[in-house]
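# here is a sequence with its predicted model. Questions after.
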Amino acid sequence: MKKKVAFVCVHNSCRSQMAEGWAKKLGSHVLEVYSAGTEAYPELKPGAVKVMEEAGVDMSGQYPKLLTEIPQELDILITMGCNVVCPFVPNNHSEDWGLDDPSGGPIEGFRETRDLIKAKVEDLIHKVEKGEI
């Protein structure tokens, strides 16, 4: 059975969306993937979409969602480094990845964040496959 995972940050427009994209591309065999934010935001950050496209990940079907739009019970909750009180959704395992938001910075910052998130998603998938989570 797939594990329900949600990647959560404030606006659900950049880091959590990149994590959703990677998890869907790399881990759909073991993960049911969601992402959400604590505050409404109108669109994905163009820099996030651009750098994910560079890596072969299509995020065109993704959009910012609020916590109320995802399942309210999860197997895994990943917060991205909120800089505020991180949200809580009932879960069996949670981690805070503490990633800086590249929004407003140069495109290279988005690329660095994309690659960090990919490595963390790969590690998460590996732990789920091994039954550690």
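Cool, got the structure.
# all contacts plus neighbour counts: C-alpha atoms, from now on.
Will do.
# name the residues of stretch 61-79 that come out as buried.
By neighbour count on 16 or more other C-alpha atoms under 10 Å, the buried set for stretch 61-79 is 62-67, 74-79.
# here comes the other one, which I'd like you to weigh against the first:
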Amino acid sequence: MKKIYFLCTGNSCRSQIAEGYAHQLLPKSEVEVRSAGIETHGLNPKAVQVMAEEGIDISNQTSDLIDMDYFNQADLIVTLCGDAKDHCPTIPKGVTHLHWDLQDPAQAVGSDEEILAEFRKTRGLIKKNILALK
């Protein structure tokens, strides 16, 4: 079984969305999927909300620190921001690494609707990238 690890700064938005889509869109019999951060910031409620709009419930996912055992066993490591790319442990030899440099929607400012629009934009970019993994 192929192991995929999605990493971002706080494991609250981008990597959580990626994990949710991967569970939904990639074959469960072929891949094991996790997400983590170099810090834990808790699951962002707006990430939960925009994924619910897609019919995907990520509300039971947890904000986790990088598990070095899983990290070292992963077949694919995806960093979703520059901070994770710069601060994550050295990618093990032979492991495929992809970097998706995505803005953190949690940093968006403006009205609730403008902030949700940023979450939806990030969600769309992540979905496109997950579908490309198929």
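Looks like it came in fine. In this text, all values refer to a predicted model and were calculated from it rather than measured experimentally.
# could you redo the buried residues of stretch 61-79 of the first structure as TSV and give each row distance to residue 121 of the first structure and secondary structure?
As requested, those are exported to TSV (distance: C-alpha to C-alpha, whole Å; DSSP: H, G, I helix; E, B strand; the rest coil):
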residue	distance to residue 121 of the first structure	secondary structure
62	18	coil
63	20	coil
64	19	coil
65	20	coil
66	21	strand
67	20	helix
74	17	coil
75	15	coil
76	12	strand
77	12	strand
78	10	strand
79	12	strand
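# show me where the first structure has strands.
Secondary structure of the first structure (DSSP state E): strands located at 3-9, 31-37, 76-79, 93-96.
# residue 104 of the first structure: which of those is closest?
Residue 104 of the first structure lies closest to strand 3-9 among the strands of the first structure, at 16.2 Å (C-alpha to C-alpha).
# so how far is residue 22 of the second structure from the residue nearest to the spatial centre of the second structure?
In the second structure, the centroid-proximal residue (C-alpha atoms, centre = their mean) is residue 15; its distance is 1.5 Å. Remark: distance between residue 15 of the second structure and residue 22 of the second structure (C-alpha to C-alpha, to the nearest Å) = 10 Å.
# how about residue 53 of the second structure?
16 Å.
# of the two, who's got more company?
Between residue 53 of the second structure and residue 22, counted using other C-alpha atoms under 10 Å, the more crowded position is residue 22 (25 against 10).
# what's the neighbour count on the equivalent of residue 48 of the first structure over in the second structure?
Counting by TM-score structural alignment, residue 48 of the first structure corresponds to residue 47 in the second structure. By other C-alpha under 10 Å, the residues close to residue 47 of the second structure number 24.
# just give the closest residue to residue 47 of the second structure, not the sequence neighbours.
residue 13 (5.5 Å; C-alpha to C-alpha, 6 or more residues apart in numbering).
# check residue 91 of the second structure too.
residue 97 (7.4 Å).
# wait, residue 111 of the first structure touches residue 50, no?
No - Residue 111 of the first structure is beyond contact range of residue 50, at 9.3 Å (criterion: C-alpha atoms under 8 Å).
# quick one: the lengthiest helix in the first structure to chain centroid distance?
Counting residues, the longest helix in the first structure under DSSP state H turns out to be helix 107-129. Remark: helix 107-129 of the first structure is offset 9 Å from the chain centroid, using C-alpha atoms, centre = their mean, to the nearest Å.
# what does it contact?
Helix 107-129 of the first structure has contacts (C-alpha atoms under 8 Å, 6 or more residues apart in numbering) with 3, 15, 18-19, 22-23, 26-27, 30-31, 47-48, 51-52, 99-103, 133.
# that one: which residues count as buried?
Within helix 107-129 of the first structure, the residues that qualify as buried are 107, 109-111, 113-115, 117-118, 120-122, 124-125, 128, counting by 16+ other C-alpha under 10 Å.
# one more: stretch 79-91 of the second structure?
Quick answer for stretch 79-91 of the second structure (16+ other C-alpha under 10 Å): 79-85, 88.
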